[in-house]
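**Q** Just to be clear, the model below is a prediction. Sequence and coordinates:
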Amino acid sequence: MKICIIDDDNTCHFIARLLITKILVKPDILQFFNGQEAFDFIETWQHNPESLPSIILLDINMPVANGWRFLDMLRQLGNQYRPAIYITSSSQDHRDFSRMQNYDEVKGFLPKPVSKEILEQILIEE
C-alpha cells in the first residue's frame, strides 16, 4: 500500500511514518512538505497509477500550496485518479469542517496528533 503524507511539520511526518510502519508491513510512504510538491509528483506520474498513493494524509495549513489549493489542483487534472484523502489538522475552525464538505475526495478529518487507533482503522478499511 502506498501512502502519502503532505505536511510542512517534520514532527508530524515522523509520527505518521512511525505509526504507519507499526500498522502495516513494509508500507510505501511518500512524503511532501507542501501541496505543490505533492501535486507535481502526482502530475508527473498520473499515467502510471501504480506509482501513485492510494491514501493521502493532507495537512491544510502549509506554505507554498496549502491543502485546499492541493485539492483544487488535483481536481484540475481531470483524470481518473481518486485517492482516499484524509485532512489532518489541529484546526478547530468550523469553516474548515464546512469547507471539507465541498470535496468528495475527502473521506474524513483526523485531528493532530493522529492516533494509532484511528490511523489503523483507516489503513485497514482502505
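**A** Sure, I can see it. Residues are numbered from 1 along each chain as shown.
**Q** Only C-alpha atoms from now on, for both contacts and neighbour counts.
**A** Fine.
**Q** Just checking the distance from stretch 44-54 to the centre of its chain.
**A** On the basis of CA atoms, centre = their mean, to the nearest Å, stretch 44-54 sits 15 Å off its chain's mean C-alpha point.
**Q** got the end-to-end distance for that stretch?
**A** 16 Å (CA to CA, to the nearest Å).
**Q** who touches that stretch?
**A** Met1, Lys2, Ile3, Cys4, Leu30, Ile42, Tyr81, Arg82, Pro83, Ala84 (CA atoms under 8 Å, 6 or more residues apart in numbering).
**Q** Does the third one touch Ile55 like I think?
**A** Pointing back at Ile3 there. Yes: counting by CA atoms under 8 Å, Ile3 does reach Ile55; the two are 4.9 Å apart.
**Q** okay, pairing it with this:
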Amino acid sequence: MKYEVLVIDDDKILCLVLNKVIESSNLPSAHIFNKANSALEYITERNTSNQNFLVFLDINMPLMNGWEFLTALNSQTLNAKVHVSIITSSIDQNNRKKANEFDCIFDFLVRPVKLEDVVKFSELPLLKPFFYFETKLEPVF
C-alpha cells in the first residue's frame, strides 16, 4: 500500500507552516499544491487500488475552490482512497454543513492548525497507516 499526504492551499506560506506541522506529527512530508486542479490531476494519475491519500484542503482558493475540487473528485471513478480534512479560516456553519455532503471528508479544521490537531488523526484506524511510528530498540547486552 502507498500512503501520501497532500496539502492543497493557495497560500504558500501557510503550506510551508502546515507541512512542518505534518512532519512533526510523524506523517510523511506533504506534496504541496497551490492549485486544486493540479492536485486533482495528481490524484487521477495515481488512481490505483493500493494508493491512499490524506488531503489537507483549503476551501477558499481562486480558479478551483475546495468545493469544486471535491465535486470533481466525486465525479471520477476512483480506485484510490482519498481522506480529506478541510482547512479554513472560515467559521461559517454552512461550510460545516456542506462538508457533510462529501463522504471523503473526515474532519474540519480551523486555522491555525496545531500539532495536536494533526496528531489526533493517528488515533483513527483509517488514518493510522499514514503515520510513521519510530520503534526504539534497546541494546541487548
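**A** Noted; the coordinates are in hand. All figures in this text were calculated on a predicted structure; none of them were measured in a lab.
**Q** Including distance to Asn102 of structure 1, secondary structure and neighbour count, could the contacts of stretch 44-54 of structure 1 go into a markdown table?
**A** Below are these laid out as a markdown table (distance: CA to CA, whole Å; DSSP: H, G, I helix; E, B strand; the rest coil; neighbours: other CA atoms under 10 Å):
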| residue | distance to Asn102 of structure 1 | secondary structure | neighbour count |
| --- | --- | --- | --- |
| Met1 | 27 | coil | 15 |
| Lys2 | 25 | strand | 15 |
| Ile3 | 23 | strand | 21 |
| Cys4 | 21 | strand | 21 |
| Leu30 | 26 | strand | 16 |
| Ile42 | 21 | helix | 19 |
| Tyr81 | 18 | coil | 16 |
| Arg82 | 15 | coil | 15 |
| Pro83 | 16 | coil | 17 |
| Ala84 | 15 | strand | 18 |
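**Q** want to throw these into a markdown table with distance to Glu50 of structure 1?
**A** Conversion of the contacts of stretch 44-54 of structure 1 to a markdown table gives the following (distance: CA to CA, whole Å):
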| residue | distance to Glu50 of structure 1 |
| --- | --- |
| Met1 | 10 |
| Lys2 | 9 |
| Ile3 | 12 |
| Cys4 | 13 |
| Leu30 | 13 |
| Ile42 | 11 |
| Tyr81 | 11 |
| Arg82 | 12 |
| Pro83 | 12 |
| Ala84 | 15 |
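**Q** could you pull out the helices for structure 1?
**A** Taking DSSP state H as the criterion, structure 1 carries its helices at 10-23, 35-45, 67-77, 94-100, 116-125.
**Q** out of the ones you listed, nearest to Asn61 of structure 1?
**A** helix 67-77 (6.5 Å; CA to CA).
**Q** quick one: which of the contacts of stretch 44-54 of structure 1 is nearest to Asp93 of structure 1?
**A** Within the contacts of stretch 44-54 of structure 1, proximity to Asp93 of structure 1 (CA to CA) peaks at Ala84, which comes in at 22.5 Å.
**Q** What residues of stretch 92-102 of structure 1 count as buried?
**A** Going by neighbour count (16 or more other CA atoms under 10 Å), the buried part of stretch 92-102 of structure 1 is Met100.
**Q** residues making contact with it?
**A** Residues contacting stretch 92-102 of structure 1 (CA under 8 Å, 6+ apart): Val106.
**Q** The spatially most central residue of structure 2: what's it in contact with?
**A** Residue closest to the mean C-alpha point of structure 2, counted by CA atoms, centre = their mean, is Val55 at 1.8 Å. Val55 of structure 2 makes contacts with Val5, Leu6, Val7, Ile8, Val82, His83, Val84, Ser85, as judged by CA under 8 Å, 6+ apart.
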